[in-house]
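Asker: pasting the sequence and the predicted model now:
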Amino acid sequence: MANERVLQAVAYFEEGNADLVPLHDMGLTAADLDEILELVAWGDKASLEVKDAVERLYEARLAEEEKAGLAIPLVVVKEERRGRRRLLVMLAAIGALLVAVIAWRARHP
């Protein structure tokens, strides 16, 4: 769930604003900027040029946090979540297949 600052930034960009100064004033972390990049409707409600600028800001902020020892390996967390979703989908598919086989066998003894 995105925090209030992230949601404000998403709304700001989706209103068509392109100035990045408010992002600096909000004190957003690299993780916050990553969420903003994922949540904004780029190309639809916000320009792709602004997205490129936010990506550069994200990379700079991530480098600053890594240098200060504050960075969190976000990619690992995201991959772990994706793995859980994939596992859940796979188990649901196997369960559905088992139910179908049991139903078929019940009708064709």
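Answerer: Cool, the structure landed.
Asker: okay, CA-based contacts and neighbour counts for the rest of this
Answerer: Will do.
Asker: mind listing residues that contact stretch 66-83?
Answerer: Around stretch 66-83, the neighbours that count as contacts under CA atoms under 8 Å, 6 or more residues apart in numbering are 30-31, 62, 65.
Asker: most neighbours among these, which one?
Answerer: For the contacts of stretch 66-83, neighbours were counted using other CA atoms under 10 Å, and Ala30 has the most, 24 neighbours in all.
Asker: list the contacts for that one?
Answerer: With CA under 8 Å, 6+ apart, Ala30 has these contacts: 58-59, 61-62, 65, 71.
Asker: against that first model, consider the following:
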Amino acid sequence: MSNSIGERERDLVSANLSTGFDPDRSNRERRKLKRKIYSNGRKRTLYDERGHLVKSDQNVCDCLQPDCPGCHFPCPKCGSPMCGHECRVNRKWMYDQVEIEGTDKVLRNRFRD
């Protein structure tokens, strides 16, 4: 005989698996149907390629103080003194508020939706 017992068993097992297999009822297909589909998976950018707010085209410092010319160290990516710890160019988030240490003063972001 040219086929060994192991090869015949393997052929029988693969033949048995393929006879009752329905791809529409497989576990993978059921998981795909249960998976939550997000309509817009990507977050929109809040700042444009210049670091300005997309909605109002204003150049607002991350300290949230109105009319601030920039109070941070120059950004290593874009060179702007208005970026906080992360560059504002094409950034997808913004600060909600800034709490000033040693005081009870809290600056809320007036550009937040």
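Answerer: Cool, the structure landed. Computed from a predicted structure; not experimentally measured.
Asker: could I get the TM-score for this pair?
Answerer: Overlay of the two chains. TM-score (TM-score structural alignment, normalised by the length of the first structure): 0.21; 45 aligned residues with a CA RMSD of 5.1 Å.
Asker: circling back to that earlier point, show me which pair in the contacts of stretch 66-83 of the first structure is furthest apart.
Answerer: Ala31 and Glu65 (10.2 Å; CA to CA).
Asker: the spatially most central residue of the first structure and Val6 of the first structure, how far apart?
Answerer: The residue lying closest to the centre of the first structure (CA atoms, centre = their mean) is Glu38, at 4.6 Å. Separation of Glu38 of the first structure from Val6 of the first structure (CA to CA, to the nearest Å) stands at 11 Å.
Asker: about what we covered before: among the contacts of Ala30 of the first structure, which are located in strands?
Answerer: The members of the contacts of Ala30 of the first structure all map outside strands under DSSP state E.
Asker: can you tell me which of these are in helices?
Answerer: 58-59, 61-62, 65 (DSSP state H).
Asker: let's have these in a markdown table, adding distance to Phe13 of the first structure.
Answerer: Output for those, formatted as a markdown table (distance: CA to CA, whole Å):
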| residue | distance to Phe13 of the first structure |
| --- | --- |
| Tyr58 | 15 |
| Glu59 | 19 |
| Arg61 | 19 |
| Leu62 | 21 |
| Glu65 | 24 |
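Asker: can you confirm the residue nearest to the centre of the first structure is in a helix?
Answerer: Yes - under DSSP: H, G, I helix; E, B strand; the rest coil, Glu38 of the first structure sits within a helix.
Asker: residues contacting it?
Answerer: Glu38 of the first structure neighbours (CA under 8 Å, 6+ apart): none.
Asker: ok, so of the contacts of stretch 66-83 of the first structure, who is nearest Leu87 of the first structure?
Answerer: The nearest member of these to Leu87 of the first structure, counting by CA to CA, is Ala31 at 25.4 Å.
Asker: skip the chain neighbours and tell me the closest residue to that closest one.
Answerer: Distance criterion CA to CA, 6 or more residues apart in numbering; nearest residue to Ala31 of the first structure, sequence neighbours excluded, is Leu74 at 7.5 Å.
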